[in-house]
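# The sequence and its predicted three-dimensional model are supplied below.
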Amino acid sequence: MAKAYSAAGRATSTLHAIAILQFHQAKALKELHEGGPDPGVMQELCLMTDLALRLTKVTAWAFGQAMSTMVIQERHLVLNLVEMRDTDKVHFLDAPSSQAILFDDMSRTLPSSSRWSRSRDFSWSPGDNLIAFWVSEDKDIPARVMLMQFPSRLEIRVCNLFNVVDCKLHWQRQGDYLFVKVDRTPRGIQVVVTNFEIFRMREKQVLVDVVEMKESIIAFAWETNGNKFAVLHGESPRINASFYHIKSNSKIELIKMFDKQQANSIFWSPLGQFMVLAGLRRMNGALAFVDTSDCTIMNIAEHYMASDVELDPTGRYVVTYVSWWSHKVDNAYWLWTFQGHLLQKNSKDRFCQLLWRPCPPTLLSPEQIKVIKKNLKKYSKIFEQKDRLSLSKASKELVDKCRLMMEEYRQYRGSDTQMYNQQRDLSLQLRGGVDTDELDSNVEDWEEETIEFFISEDIIPVGDL
């Protein structure tokens, strides 16, 4: 922005100088007209004309710099709004800008204008140089979902769709799969029908699987690291949670379906496998902690009026909180384990948001991670042995402490016993020879009493004898 202001100021200054030179030119031309040719005036006129031309050039350059700076800012704004990887943005950010073709490279990578004008939504692949977009229907031309390679504009897959109302595009984190939620109204039916078009990006010719849903879709989410996805469908209070697994044999398997769930949001662990089904805001903060390896609900809990859920980058802890932005009272955040055990509650007035600090990337290479996972049992035995040693060390310290306390007690008891034996004869003399420390020392003075209590009376008829 500073460069644009500087260039604009430079252009204004040169325009002012040009105006002064033009005034002197007009004055010199008047003198020539009235007094005849004068070599000195002609030389001065040529000098002013040369300066005017130079200033005009500087003005044009300054305006070009200002325009280029404005265009670069516009380019930054456009790239921030589109879903594109940072590595792909570098190509456009580093491209030279000129007044002739400022967005020429970007415009060449997009579809043709006629097709792009009917496009309704697009999404960049997080793993490859691909863009996915869908085009609405136009008279007899059906709607289409298209996959285009970047920047060659090669169409690698086109899927035709009919009677489409809307489409939503969801990429898997690694870009291995593209999930397209298609809402359509079949002819003669006024009800909206939903089905899923799942593109297998790593297969030859990009195979497409279709999953039909007979109920309305509330939420959808891919497993962060894996090939599972979860869907919330149905109508309250009969909301169902379905879990699907995409297998390598071109089949999509329904693993499990939980019915009557109080949930409207899905939150996967950053490491996959574990997830939280949450009923936020109007569903009063119902929480279900699920292990998708065997599709079991580990715990069911509730954080009343919870508005948001955040999982830490390691996937070990979960935070639920009531934000002041959505609810003006009971603002607090609760900390849970991924199994659903509540660790602590923290209340804060006007509490708005909580975000976990991101973990830095691992220093291990993918090959080293594979070796660790392969030999995890061997490493587990080593760690368990170290745990037992530390536990035995703690136990030894506890035993030594108890032994020391017992020794101190024995010394104290021995000194008191010795003092008692020394004072025993004097104690008997003071009590007239009666040893009051023994129970049977004065049996003659005992009195025995027998007390009877009436507990109950039962009458049992035996009949006529």
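Received, thanks.
# from here on, contacts and neighbour counts on C-alpha atoms
OK.
# residues near Val193, how many?
Residues lying near Val193 (other Cα atoms under 10 Å) number 19.
# so who does it touch?
183-186, 213-216 (Cα atoms under 8 Å, 6 or more residues apart in numbering).
# before we move on, what about Thr185?
163-165, 191-193.
# again, only this time at 10 Å
Going by Cα atoms under 10 Å, 6 or more residues apart in numbering, Thr185 touches 162-166, 191-194.
# Ser293 too?
255, 272-274.
# Please apply the same query to Met70.
Met70 neighbours (Cα under 10 Å, 6+ apart): 1, 3-4, 64, 76.
# likewise Pro39?
When contacts are counted by Cα under 10 Å, 6+ apart, Pro39 touches 32, 45.
# circling back: which of the contacts of Val193 fall in helices?
Residues from these lying in helices, with DSSP state H as the criterion: none.
# Closest one of the residues you listed to Trp171?
Asp183 (17.7 Å; Cα to Cα).
# so Lys247 makes contact with Phe229?
No. Lys247 sits out of contact with Phe229 when judged by Cα atoms under 10 Å, with a separation of 11.9 Å.
# higher neighbour count, those two?
Each of Lys247 and Phe229 has its neighbours counted (other Cα under 10 Å); Phe229 has more, 20 against 11.
# That one reaches Tyr244, doesn't it?
Yes. Between Phe229 and Tyr244 there is a contact at 5.5 Å, judged by Cα under 10 Å.
# In addition, the following structure is provided for comparison:
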Amino acid sequence: YEHKHIYMHLQSRVPTHFASVSINLQNVHKNYSVVIHSATASQVGFANIDFGPASTSGHFLFTVSQRSSEGQEGSEMHAVDLSNAENDDAEPSFSDREYGYTDSISDEELVGDVLRKKPQESVYELCCVIVCGIPVVGEDRLPKLKAVLGKLFARIHTQYKDNYPLESDGKTKGYCFLEYPNSEVAATAMAVLDGYILDKNHVFSTNTFADLHKSFDPDPQWKPPVPRPYTDFGDLWWWLQNDKCCDQFAVHYEREASKGCGGANPFVAVYEFNKGKEPQLASPNSERQNWTASVFQWSPLGTFLASIHHMGVALWAGRNFDRFVRFQHENVAMLDFSPLEKFVVTYAMPGNRWKEDTDSLRIFDVQTGEMRKGFSLMQYQRDNNILPNWPYFQWSFDDRYAACPKPGNNGISIYESEHFTLLNKKHIVIDNIRTFQWSPTRSLIAYYCEEKVANNAPAEFGLMEIPSKVKIRAQRIFSVSDAEMFWNKNGDRLAVHTERYQKKNIKSSGGVEDVKYSKVTSHIEIFDAREKEVSVLSLPLTEQYVSFGWEPKEGDKFCVLVSTKHKVTPLIYALDSSKHTPQLISKFEPGERFTAVAWAPNGGWLAVYSASASGAIMFIDSNGTQPTQMTLVEYPGFSKGYWDPTGRYFAAVYTIGGGKGGDTGYRIFTFQGKELFRKNLDRLVQFKWRPRLPVKLSDEKIKLIRRNFKTSFAKFEEEDKYERGRASQEVIVKRRKVMDEFMRIRACFIATYKEEAHLRIELRDGVDKTEGEVEDLVEETVTVLLTTEKVKLEEPTDKGE
């Protein structure tokens, strides 16, 4: 009878509270700890009692003696049978509720990560496949059907179990169940069997058993959706029809609240920028208070302005920025657009990081506002709801596919946007995958797999064609500690930056590995995706890598920043088809600690800058064969630089960045580095240029524009001159109006002054001091030397010169 817990409930027969309680136990072979609860006095006592010799009778006797405070006594004898099967099977209870304590923290919150590892029914449901469309046969032909289908099922995996449900008359129901060892094999079986043609009358369709939970009975209260009234938002691309081709930008900032109210007022405003003028509001409704609860975002083509709110996301469009559509997602924190603005992805962090939320990631249709697909981040991360990176979904250039990491992070899951189902109902398995990127113009995916030294597996960089899932090129490199990938704008080339080491040291402390690399060198690999046989160019860097940027126009130039000690050197390379390595065409003098490369959208011009306390921007002209530096601008403290969509202007922005406001604001420069405008704003949070639709001109149109460039240039110069003259005329007219208003006010005061002349004379005892007080004025001219210069005079020559 070891390790048994005996609980006794004592109820007093005396109406008053207990004065004492004694318990005598007999025929028990172990020591017991007796806990005494006093129900009336709310007291708890503990007593350790030694008992007599062991007994095999299977029971013990105990006597309860009670004595009240008034002296009344009483006793009872009771027996407890320990051989009861119920007692033998009972598990010990460790609950604290018996002692009046209730824990406010649930097990899910306390050890949610451990509970996630508990075997769940849903895991086994993913291993079961339902195959529909099999022949309906009687019991006499069932063995033959099993033999035929068994050969097909065994091709996928030899270890499987099948089950054929039967009708009351013994015939099959037209479907069967298959159970495979794991969900990966089951997913493969679904991909193979779905759409399989057994004969002309039988085509298979497949689902997992878990899909049954997604099928619900029709809602009896369901009604057809009511057509929404059409709302005319006007021309959604109205800002592109500006006669002066002015660009727009939006800012998110905070204004100081009026005294006594406290806090600050957040505003979002959309401005129109015209060279030589102060930015003007794009429309009367383009500035609003509390337009967004956190941040705003432009859609990729500039059609919509997205704002985040507690209950979801709203899109605003048209000249008056009316609400176009809204997406319901409570506590949304992140949003992202597909490249063609067909879909919006939102993410909200679940309240419990260990609890599965089936809709923490949502994909919405922009035109209808309907949620097309909901995803559980827990399903993909498998251990928690922490978002590893954003955007989580990578979209193909035509919005046809959306890709994300495969559950288990050992591959890629690609969904077709038509129905948001897995491509071919199968994940792409790629071991050790670290990251991937779509080509900007083709259905190609570039991927990077980190190395596994334990398995002697090198790092792999490759290109995979979609939807065929064929690897068209894979480059394997040993001793890679880190890597980055960069597609150029036209999708012809992929640059891969790798950090390679010669020695690797691993130290373990408290179960945590500390990895240090020594003798690290930087390399750039260029994949040429234009060719059927993808070629690779290699460029070793002699100095430490800092940043990389492709030229957008043709994609045959790129800029690399390398550092030596405390200085950074910009290097510009060009690709030549006749050369086996990229050719260095310009190397600038080491200077500021530049951290980023920003090419103008149409190429030719670029800015390299350092977003730091000693911020600086270098503007470079790379149109010629020899790139040259145009100017170097200092802007201490700025945090980010942005080119406008046309490449005419570059904005340097100083945001709060989580620290004190300081001189937050923005400055706008020309592509050559000349400052056009600067503005300080209280606590500037965001600055974003409004994107433009890509202009697709034919080759003939481009040739015509270049042929008429001189004529167009003269025309534009004349228009600019007229604009400058009109601006000057506007200033003159404005000043004249101010002067006329001043003279009007002055005349009113003079008239009043004259009307009050007799009152002043009376106050001064009849003396008029208005006249005779004018003193003689003497005009004196003073010459002040502004500059001095020393000039050495030449001695006269003998010729008298």
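Sure, I can see it. Just so it is clear, the structure is predicted and the values come from calculations on it, not from any experiment.
# now what about the TM-score between them?
A TM-score of 0.62 describes the superposed chains when it is computed by TM-score structural alignment, normalised by the length of structure 1; 326 aligned residues with a Cα RMSD of 3.6 Å.
# just to revisit the earlier point, going by neighbour count, which of the contacts of Thr185 of structure 1 comes out on top?
That'd be Thr194 among the contacts of Thr185 of structure 1, by other Cα under 10 Å, with 22 neighbours.
# Wasn't that residue part of a strand?
Yes. Thr194 of structure 1 forms part of a strand when assessed by DSSP: H, G, I helix; E, B strand; the rest coil.
# ok, the counterpart of it in structure 2 to Thr542 of structure 2 distance?
Residue correspondence to structure 2 (TM-score structural alignment): Thr194 of structure 1 is matched to Ser522. In this view, Ser522 of structure 2 and Thr542 of structure 2 are 8 Å apart by Cα to Cα, to the nearest Å.
# Then Ala613 of structure 2?
On the measure of Cα to Cα, Ala613 of structure 2 and Thr542 of structure 2 end up 28 Å apart.
# Same question for Ser183 of structure 2.
For Ser183 of structure 2 relative to Thr542 of structure 2 (Cα to Cα), the value is 48 Å.
# ok so, going back, tell me which of the contacts of Ser293 of structure 1 is nearest to Gln262 of structure 1?
Closest to Gln262 of structure 1, out of all of the contacts of Ser293 of structure 1 and judged by Cα to Cα, is Phe274, at 18.0 Å.
# how deep is that closest one tucked in, by neighbour count?
Neighbours around Phe274 of structure 1, by other Cα under 10 Å: 23.
# That one pairs with which position in structure 2?
Phe274 of structure 1 maps onto Trp605 in structure 2 when the alignment is built from TM-score structural alignment.
# which ones are touching that match?
551, 598-599, 619-623, 627-628, 630, 647-648, 671-672.
# Can you show me which of the contacts of Val193 of structure 1 carry over to structure 2?
Conservation of the contacts of Val193 of structure 1 in structure 2, assessed by both residues aligned by TM-score structural alignment, their matches' Cα atoms under 8 Å: retained contacts are 183-185, 213-216.
# ok, back up a step: next step: the contacts of Val193 of structure 1 restricted to strands.
The members of the contacts of Val193 of structure 1 that map onto strands under DSSP state E are 183-184, 213.
# circling back to that earlier point, are any of the kept ones among the contacts of Val193 of structure 1 buried, and which?
With burial judged by 16 or more other Cα atoms under 10 Å, the buried subset of these is 183-185, 215-216.
# The closest residue to Leu115 of structure 2 other than its chain neighbours sits in which helix or strand?
Distance criterion Cα to Cα, 6 or more residues apart in numbering; nearest residue to Leu115 of structure 2, sequence neighbours excluded, is Glu108 at 7.1 Å. Using DSSP states H and E, Glu108 of structure 2 falls within helix 107-110.
# Just tell me the aligned range of the next helix or strand after that helix in structure 1.
Counting by DSSP H and E, the element after helix 107-110 of structure 2 in chain order, helix or strand, is helix 112-115. Across structure 1, nothing matches helix 112-115 of structure 2 (TM-score structural alignment).
# Then stretch 34-49 of structure 2?
Under TM-score structural alignment, there's no match for stretch 34-49 of structure 2.
# how long is that stretch from one end to the other?
7 Å.
# go on, stretch 329-341 of structure 1?
Distance between the two ends of stretch 329-341 of structure 1: 24 Å, counting by Cα to Cα.
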